[in-house]
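Chemist: starting from these lines, generate the structure:
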Amino acid sequence: MILILVKNELEKVLRRKRTYISFLLIGILIPFVVGAISNGGTTLEKSIYGQLSDSFFFIGSLLNGYLATYIIIAVLINHMPFLSTIIASDIFSGEYSRSTFRMYLTRPISRTKVLASKVIVVLAYTSTLMGFFFLYSLIISISWLGTGELAVFHKGILFLSSDEVIQRFTLAFLISNYVMLTISLLCLLISAISKNSVTPIIITISIVFVGTAITYIPIELFKIINPYLFTGYINSFLRAFHNPIPWSHFGSLFITCTVWSTLFVSLSLFFFNKKDITD
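Modeler: This is a model prediction of the structure:
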């Protein structure tokens, strides 16, 4: 039964035009950004070298596809919560507004299974979108600028060899995707409560905005609570490029996001079971 429900949810998602908006925006934007990075390469290299150029003589260029991908992800990752919640925002509220729940929830179908199928589809969509974002950025950047060492800022300038860069990007994807899954499940929870598809996105993005502000505002209270908020880990993918890799930080991220995700799914089930589909 659950496989049939997942297939049904997937078909509904694939038929909606909004499903492809995020992929289209990323597909159009990335080449423009890579082109801008390529044209502004000299200025970018000067900002990376900084005062080191006065003391050292550099041969070759640091501007390559890996650096461009790193910059793209670092700049756009804070906008991904909006794109990743497009489907989650409509997964329940869309059904309420179209009254489709009345047709199949009056049959002997468990609401728990219906929720599970929607959760699976939301997680699959978010992971696919994040995978596309990382992989597409990497492919376009490498095709345009080639490969080489990756220079990142960590206790000065850290150079990562081309042999380990792909592993670091894979780790960065896993980290950022896990946080984004939690954000999508938050949006799903709000969608289970709301009958408007726009409201879940607005509330979710507002929560992310407030959480991000808590991360960056240097107040002692915020520093204490920030490790327990999933929003404090949105930019944690940058640590995948540190040396050594801070596995303890990623462990905290995994625990925090898992707890919040479990809470969001549990509350979604509670409100969904309480929902009167005849309204």
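
Chemist: from now on I want contacts and neighbour counts done on CA atoms only, so please keep to that.
Modeler: Will do.

Chemist: excluding chain neighbours, what is closest to Leu186?
Modeler: Excluding its sequence neighbours, the residue lying closest to Leu186 (CA to CA, 6 or more residues apart in numbering) is Phe264, at 5.7 Å.

Chemist: who's in contact with that neighbour?
Modeler: Leu185, Leu186, Leu189 (CA atoms under 8 Å, 6 or more residues apart in numbering).

Chemist: buried residues in stretch 165-175, which are they?
Modeler: Val165, Arg168, Phe169, Leu171, Ala172, Phe173, Leu174, Ile175 (16 or more other CA atoms under 10 Å).

Chemist: just the strands in the chain please.
Modeler: 150-153, 157-160 (DSSP state E).

Chemist: now do the last one: everything it contacts.
Modeler: Which is strand 157-160. With CA under 8 Å, 6+ apart as the test, strand 157-160 has contacts from Ile48, Glu149, Leu150, Ala151, Val152, Phe241, His242.

Chemist: what are the buried residues along it?
Modeler: Phe159, Leu160.

Chemist: another one to check against the first:
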Amino acid sequence: MLKIELFKLFKEAKTWYAIAAVLIIEFIIFFAAYYQGRTVLELLLDNLRQSFYFEGNLLNGNLLLYIVLNSLWFNLPLILMIVSSALITEEYKTGTLKTLMLQAVSKKKLIIAKYITSLIFTILMLGILMLTSFLLAYSIFGDGDLVVYLGTLNFFSSEEAFFRIICAFASGTLSMIFFTTVSITLGIFLKEPTKTWIASALFLILCSIILKADFGMMNDLLFPKLTNSWQQFFNYDLDIKKIAFNNLLLFIYTLLFAGFGIYKFSKSDIG
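Modeler: Here you go, the predicted model:
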């Protein structure tokens, strides 16, 4: 059943359009950085140069990888959610689910296969993004120390920056899996592609708004706050225990959304 779902996923044109869209956005970022990145960086550091002496190439591959992480973390989940939700909504729309239910197919196994298919697709997309970003970043801009601004200016050596970027991609992948899992669950409830896409976009927007709000002691428990855990790898003092706790809690939220969707689909009448 999983093989069939994967076959259907990669047979759909929208899957390949999604991959192309992510790569196009990535190439635009590198194109803009190549022609205007140094000018923008000079403007940002102009005042600091009066107090600090900067040596070396600050516009390097590590900085570009950090920019890619920040630039795609709204666009990428939206694209992934559209493709993942289509695994269920398109079959509601075309009546394929009704046909499947006429055969000896377990609804629970079917929907689990769709969640796993979404999981595989999400990991594959992040793998493609990571591979192409690293190749382009280091081949075009070279290596160098990383400087980021998170309330304060944080400087990392090239080797440490590479490690933190790898960890950020891994943590970010978990965030993307959470979003795609939510999109399938939304698709189970809404059943129509357009409604699910709008709901997915709204969910992302609400998460972005909540991410910027302060809820005091609840901050460490709200899942919108947890989706940004990858950013904590660029704090100067690395709190591994807190990051691990956040990722574990986000994983639990992902399982809860998936479990809720599996229960709803198993109990609902497809007809």
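
Chemist: TM value for the aligned chains?
Modeler: Here the superposed chains carry a TM-score of 0.91, computed using TM-score structural alignment, normalised by the length of structure 2; 271 aligned residues with a CA RMSD of 2.0 Å.

Chemist: need the buried residues of stretch 165-175 of structure 1 in TSV with distance to Thr126 of structure 1, can you?
Modeler: Output for those, formatted as TSV (distance: CA to CA, whole Å):
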residue	distance to Thr126 of structure 1
Val165	24
Arg168	20
Phe169	18
Leu171	17
Ala172	15
Phe173	12
Leu174	12
Ile175	13
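
Chemist: related to what we said a few turns ago, looking for the alignment partner of the residue nearest to Leu186 of structure 1 in structure 2.
Modeler: Structural alignment (TM-score structural alignment) places Phe264 of structure 1 against Phe257 in structure 2.

Chemist: gap between the spatially most central residue of structure 2 and Phe155 of structure 2?
Modeler: Central residue of structure 2 (CA atoms, centre = their mean): Met176, 3.4 Å from the mean position. For Met176 of structure 2, the distance to Phe155 of structure 2 (CA to CA, to the nearest Å) stands at 27 Å.

Chemist: before we move on, back to that, looking at the strands of structure 1, spot the one closest to Val210 of structure 1.
Modeler: strand 150-153 (26.5 Å; CA to CA).

Chemist: could you list every helix and strand in contact with the closest one?
Modeler: helix 65-76, strand 157-160 (3 or more CA pairs under 8 Å, 6 or more residues apart in numbering; DSSP states H and E).

Chemist: mind redoing it with 10 Å?
Modeler: Packed against strand 150-153 of structure 1 by the contact rule (3 or more CA pairs under 10 Å, 6 or more residues apart in numbering; DSSP states H and E) you find helix 41-49, helix 65-76, strand 157-160, helix 162-193.

Chemist: and that strand against structure 2, how far off on average?
Modeler: On superposition with structure 2, the mean distance recorded for strand 150-153 of structure 1 (mean CA distance after the TM-score superposition for structure 1) is 1.7 Å.

Chemist: which residues sit against that strand?
Modeler: 48-49, 62-71, 157-162, 164-165, 238, 241-242 (CA atoms under 10 Å, 6 or more residues apart in numbering).

Chemist: for stretch 14-30 of structure 2, same thing?
Modeler: The contact list for stretch 14-30 of structure 2 (CA under 10 Å, 6+ apart) reads 8-10, 31, 33-34, 36-37, 61, 64-65, 67-68, 71-72, 75-76, 79-80, 82-84, 86, 121, 124-126, 128-129, 132-133, 136-137, 140-141.
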